[in-house]
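Undergrad: my questions are about this predicted structure, shown below with the sequence.
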Amino acid sequence: MADPATYRPAPGTIPTDPGVYRFFDAFGNVIYVGKAKNLRQRLNSYFADPAGLHFRTQTMVRTAAKVEWIVVANELEALQLEYTWIQQFDPRFNVKYRDDKSYPWLAVTMADEFPRVFVGRGAKKRGTRYFGPFGQAWAIRETVDLLLRVFPMRSCTQGVFNRARSSGRACLLGDIGKCSAPCVGRVSPEEHRGIAEDFCSFMGGNTGGIIGRIEREMYQASADLNFEKAAVLRDSLAALKRVQEKNSVVLKEGVRADVVGFADDGRQVAVQVFHVVDGRILGERGWIADRADETPITELLEAFLRQLYAEDQEIPPKIYSSVEAEPELEALLTVRRGANVAIRVPLRGAKRALLDTAVRNAEENLAQAKLKRSTDLDARSTALTEIADAVGLTEPPLRIECYDISHTMGTEVVGSMVVFEDGMPKKSQYRRFIIKSFEGSNDVAAMDEVLSRRLRRLLDERNSDVHVDATTGEAAKFAYAPALIVVDGGLPQVNAANAVLERFGLDSEIALVGLAKRLEEVWLPGEEYPVIMPRASEGLYMLQRLRDEAHRFAITHHRSRRAKHVVESVLDDVPGLGELRRKALLTYFGSLRKLRQASEAEIAEVPGFGPTLAAAVKAAVAGTGGEAINLTTGEVTEV
């Protein structure tokens, strides 16, 4: 790989104007295209200390052998030129969004003499009209089946069409009225094209016009005493209305918009798009992209919309996004559409509700991508190997334990231990710890107590005569020593944890690292500087999953104890109310608010309670007003 210093432009030669730049490799191929408001400031950032760059950016500047730039008049021109060059050169280091799954399209081959309708996947072809994409292939096939009763256009393959034409006999679809049978001349090419255009018009959102026309024809046929035709039109009308019901109205009639929801976890970004036509969702699609660097989310929106509307996707007049867009992006899309395009972040109403749904779908897609990745055997093997290399282990750590501390202003301090074996969570061996030795927000002391208790149990069970379950053959709860311990925090937490390992004489047997949240640095005991694992590495991803799982497990335990503590403190002075009856109350009502709202008769229905005790409980909770405790989340809210 090239040293970036060998091709770095001389100081002062890079202009400070807006512009677009290209990095080339040694063979003259464009590997990255970018734009900047200030070319000098942006390009100098690529030639800074490589340790401070994202791993993918480091790879790009070391792969490159030359950089060139072009100055433009303003940011809009920079955006337009960047878009053109990305389309032209397809640089491999630019962010590329990929479908999170294969989405089906509804296609109508309008370039054919007899247009054909079908459901398919893959790249678009010239001369074919596309609708969607759709979430489920079976749903759109069912819709097409209903519409063919109203618009009996051709849906057969070319081979079937040619055989019917040569034999002079229509297929089954022609006999049952789901095809107008142009293959045997029942309709002319012009008549069949008219049917296909009506089909496309209906799918394109002109539902009201088509339904209104069929209703008028039905009433006219009835007035003319042509009841057979009126009955056919009546059935067609019912089929169209059933199709309409499948796509419920989400916005006002006539609204044409795309709704774009983003989900970002710092490592990957997911996007979900709903295509709204005439107020109804007529298509949806999701994408996943790996984050290349610390690019702001607004720039990721730019890259995504450029890709979306470069695929022959019609640009709508309105785009509702969960991310604010730069004015230049609106201007670029307006130029490409030939009419105004507005990108907005709705704050309330039906548009906001639909946007929230898109964001939830994007978050679900991101979670599914994570799950798929975590269950991939090759990815897990790679992750464990990368962790071993970073920590200095001779072999991959097959058992990893991660610890975290949770509290609220030093109260209800708890710890958590989660276990991964072979890169997968082993939830049966998760453990919770209640810190009893002190109160206060001293995470280092709390971590000392948690690890001391865990390692003491490890040594006790090792020295015990019976440390294997005779039924399952598995070791006792704490008898397995981890190959690696991960703590949530930086150097202070790591050094405190290492002191515990040394105290128990296990520092040479068990490796230790800390994962700091801010920059995702990996700290080793006694080291002055952290280990920087590549942001795109499987090893860092597994450490992040461990840290996040330990945090989730700790905070869930803390919230449940906080809720229990608040409720029990209210009931402490009630005479005759012991621990078992308090638990029965918590189980029966679920929250302090519901308990306060309950009548004495309802409290008396709790097993073990009578009128006298119910009256005492009611008197105790009546004066607590203003707070509601959710026993599931532990959240305290004003009511």
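TA: Sure thing, it's come through.

Undergrad: please count neighbours and contacts with C-alpha atoms only from this point.
TA: Will do.

Undergrad: now the helices for the stretch 1-150 of the chain?
TA: 39-46, 55-63, 75-89, 137-150 (DSSP state H, counting those that start in this stretch).

Undergrad: got those helices as a markdown table, with distance to residue 252 and mean neighbour count columns?
TA: Shown next, in a markdown table, are the helices of the stretch 1-150 of the chain (distance: least, CA to CA, whole Å; neighbours: other CA atoms under 10 Å):
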| stretch | distance to residue 252 | mean neighbour count |
| --- | --- | --- |
| helix 39-46 | 44 | 16 |
| helix 55-63 | 44 | 19 |
| helix 75-89 | 32 | 18 |
| helix 137-150 | 22 | 18 |
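
Undergrad: can I get those helices in JSON lines with distance to residue 4?
TA: As requested, the helices of the stretch 1-150 of the chain are exported to JSON lines (distance: least, CA to CA, whole Å):
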{"stretch": "helix 39-46", "distance to residue 4": "9"}
{"stretch": "helix 55-63", "distance to residue 4": "6"}
{"stretch": "helix 75-89", "distance to residue 4": "22"}
{"stretch": "helix 137-150", "distance to residue 4": "49"}
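
Undergrad: for residue 283, which of the ones you listed is the nearest?
TA: Relative to residue 283, the nearest member of those by CA to CA is helix 137-150, separated by 10.0 Å.

Undergrad: buried residues in the next helix or strand after the closest one?
TA: As assigned by DSSP states H and E, the chain's next helix or strand after helix 137-150 is helix 158-167. Across helix 158-167, burial judged by 16 or more other CA atoms under 10 Å covers 161, 164-165.

Undergrad: closest to residue 77 out of these?
TA: Lowest distance from residue 77 to those (CA to CA) belongs to residue 161, with 50.2 Å.

Undergrad: ok, and here's another one to check against it:
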Amino acid sequence: MAKHKKSASLTEKISILPDTPGVYMYYDSEGTVIYVGKAKNLKRRVSSYFNRTHDSLRTNLLVRAIVDMSYIVVPTEQDALNLEASMIKEYQPRYNVLLKDDKSYPWIVVTNEPFPKVFMTRQRIKDGSKYYGPYTDSGSARAILELVRKIYCVRSCRQPMTLDWIKAGKGRLCLDYHLKRCKGCCTGLVSSEEYNRDIDRIRAILRGETGELLAYLRGEMEKLSMELRFEEAQELKEQYDLIKRYQAKSVIVSQTIEDIDVFGIDDEDSDVYINYMHVRRGAVVKSVTLEFKRRLDESRAQLLGYAMSEIAESLGVKFDEVIVAEEPDVEMPSVKFVIPQRGDKAKLLEVSQKNARQHRVDRIKTMEKRNPETRTERILQRMQSDFHLSELPHHIECFDNSNIQGTNPVASCVVFKDAKPSKKDYRHFNIKTVVGPDDFASMKEVLTRRYSRLVSEDKPLPQLIVVDGGKGQLSAAVEALDDMGLRGRIAVVGIAKRLEEIYFPGDSIPLYIDKNSETLRVIQHLRDEAHRFGITHHRNRRSKSQAVSELDGIKGVGEKTRTALLTHFKSVKRLREADLDTIAELIGPAKASIVYGALHAVDEN
């Protein structure tokens, strides 16, 4: 297999690369970083780019553009992964995976004071305060703060509050005290110990440890009830109900799952979505979806490694046990990777994957709302990929035959433009040259008539022809295109009776399309329209044929006489019920006698 040529200086650099973990950078002729990568073995990884021709065009283009390289040695592969992620953000190389989401997340902070404050912030300051989060949804953080403030009376003032300041009598009761949102700690109405007991319970909620808190509140309620202190018990019950409602929104699996991280991936094309969830005691306390764009042929395992590195850096997460669909391409000796097959952990993975898919759907819907043409373009691109077309199928035609035991054979042609029906371009055909029920010959006749006319009238040809039928109908269609010299100019596929089976010329093995694919929905719509249009035409033709069949066999009665009779009487049944004089008034006594005798002779037989 051919190798990519490299300069003498680059060859020398590669030859002396160490067999250790590290990060490497490729530069183009202008000295711009065009790719950053990490490796467990630098020499082996870098050499692999140049010792063969790659299947991916983009990888080959990358290798051709490499003029120089540099590298950094690090102790472990994990260090290499972390360094690679930070360098990609710094240089944003053209050929790297593009991480589209790089933002700061909100935290809920409990300040380091005798009477701590609880509020939301996006900045972490090393002052001894405790930060909880980060929360990937600021609305969720606000909801938790609102819950905490409904349950516990914590101060919201910005005044630095020390015990000496309170003893000096500098504090004054504010509106929050009168609204029963604060216990008046600024004037010494509540002790630091009592205030901090509430703060400890708030910390438990923020850690997701609602189970212990609920048990404590339930015990306190029962104790107060036994002491007949019902008003105080009712206050605790209201707190208990609020926490239960908060827990009900976040609990999705068994409480036996203590502390675990989950990565679900949705990978359909170059855009890959990876959802991260952190679960504590059965509750999802953290969730974020990252969007990656492939620049080369990065595998799912590599992308999972990138996602773990990004989450660890941006959210400050230290992984212990991680649920994944497949093991990431990264060495983390202290991390236990779990690939579940059933049970609660499998359900967690399914939820994470569903969130990743939903993120894709939401993104697509947003794009389509802003630009309706985006959806059409996306569907056409998907069809082009599924059917291996050289151009987007803006114009598609679908053919279907219809007959009953060879009688009144017809065919229909429906036209879709930009994945939507173009009904003004629909056509139906009466089969003229085929005798008997021969679907293959009928298909060849129809395609020959259709495209001979389009060519002679210099009208645009479709990018794709869809034939309703298996290999036989497809072969007939290909033969027709060959005879007209159109083979290669128009792509053609056949649909088997099972709709998800698509046949290509010269290939006996069908392509199976995902039942949820938009391509399949368009093909299904095409075939349904072809059936409807063809059956309607066949039914009309058959009805007309049946209506005139009894008159056709009567000698001495021509087409004008038959037309006059059917126009007046509307049907053969009414004509048969009419008397001789009524018929004679319309077509004369001689012909009336012939028609009357023929129709009633049929009845007698």
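TA: That came through fine. Since we're looking at a predicted model, the values are computed, not measured.

Undergrad: ok, so of the buried residues of helix 158-167 of structure 1, who is nearest residue 547 of structure 1?
TA: Set against residue 547 of structure 1, the nearest of the buried residues of helix 158-167 of structure 1 by CA to CA is residue 161 (60.5 Å).

Undergrad: wait, what's in contact with the residue nearest to the closest one when sequence neighbours are not counted?
TA: Distance criterion CA to CA, 6 or more residues apart in numbering; nearest residue to residue 161 of structure 1, sequence neighbours excluded, is residue 183 at 6.2 Å. Shown in contact with residue 183 of structure 1 (CA atoms under 8 Å, 6 or more residues apart in numbering): 161-162, 164-165, 168, 170.

Undergrad: possible to save the buried residues of helix 158-167 of structure 1 as TSV with distance to residue 402 of structure 1?
TA: Listed next are the buried residues of helix 158-167 of structure 1 as TSV, based on distance: CA to CA, whole Å:
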residue	distance to residue 402 of structure 1
161	64
164	68
165	71
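
Undergrad: the helices of the stretch 1-150 of structure 1: which one's closest to residue 300 of structure 1?
TA: Using CA to CA, the nearest of the helices of the stretch 1-150 of structure 1 to residue 300 of structure 1 is helix 75-89, at 13.1 Å.

Undergrad: residue in structure 2 paired with residue 596 of structure 1?
TA: For residue 596 of structure 1, there is no aligned position in structure 2, judged by TM-score structural alignment.

Undergrad: specify the local secondary structure of the residue nearest to residue 596 of structure 1 when sequence neighbours are not counted.
TA: With CA to CA, 6+ apart as the criterion, residue 596 of structure 1 has its nearest non-adjacent residue at 5.6 Å, and that residue is residue 621. Classification of residue 621 of structure 1 using DSSP: H, G, I helix; E, B strand; the rest coil returns helix.

Undergrad: give me the contact list for stretch 327-341 of structure 2.
TA: 77-78, 81, 300-305, 319-326, 346.

Undergrad: please repeat the previous calculation with a cut-off of 6 Å.
TA: Contacts of stretch 327-341 of structure 2 with the rest of the structure, by CA atoms under 6 Å, 6 or more residues apart in numbering, involve 301-302, 304-305, 320-325, 346.

Undergrad: kindly report the same for stretch 14-34 of structure 2.
TA: Residues outside stretch 14-34 of structure 2 that contact it (CA under 6 Å, 6+ apart): 35-43, 65-74, 76-77, 80, 93-95.

Undergrad: mind giving me the PyMOL select for those residues, buried ones only?
TA: Selection of buried members from the contacts of stretch 14-34 of structure 2 for PyMOL, criterion 16+ other CA under 10 Å:
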select buried, resi 35+36+37+38+39+40+41+42+43+66+67+68+69+71+73+74+77+80+93+95
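
Undergrad: now intersect the contacts of stretch 14-34 of structure 2 with the strands, please.
TA: The strands, defined by DSSP state E, take in 35-39, 68-73 from these.

Undergrad: and residue 98 of structure 1, what's its match in structure 2?
TA: Matched by TM-score structural alignment, residue 98 of structure 1 corresponds to residue 100 in structure 2.

Undergrad: and for residue 400 of structure 1?
TA: Mapped onto structure 2 by TM-score structural alignment, residue 400 of structure 1 lines up with residue 394.

Undergrad: ok, which stretches of the stretch 251-400 of structure 2 are helices?
TA: For the stretch 251-400 of structure 2, the helices defined by DSSP H, counting those that start in this stretch cover 300-315, 344-370, 373-386.

Undergrad: of all those, which one is nearest residue 246 of structure 2?
TA: Judged by CA to CA, the one of these that comes nearest to residue 246 of structure 2 is helix 344-370, at 19.1 Å.

Undergrad: could you give the angle of that closest one to helix 373-386?
TA: On the basis of axes from the mean of the first three to the mean of the last three CA atoms, to 10 degrees, helix 344-370 of structure 2 is oriented at 120 degrees to helix 373-386.

Undergrad: give me the buried positions along helix 344-370 of structure 2.
TA: Neighbour counts over helix 344-370 of structure 2 (16+ other CA under 10 Å) mark 344-346, 348-357, 359-360 as buried.

Undergrad: just stretch 534-552 of structure 2 next, same as before
TA: Per 16+ other CA under 10 Å, stretch 534-552 of structure 2 contains these buried residues: 534-535, 537-538, 541-542, 547-548, 551.

Undergrad: what does stretch 218-230 of structure 1 give?
TA: For stretch 218-230 of structure 1, by 16+ other CA under 10 Å, it's 218-219, 221, 229-230.

Undergrad: of those, closest to residue 546 of structure 1?
TA: Among the buried residues of stretch 218-230 of structure 1, residue 218 lies closest to residue 546 of structure 1 (CA to CA), at 65.6 Å.

Undergrad: go through the helices of the stretch 251-400 of structure 2 and name the closest to residue 565 of structure 2.
TA: Across the helices of the stretch 251-400 of structure 2, residue 565 of structure 2 has its closest neighbour in helix 373-386 (52.3 Å, CA to CA).
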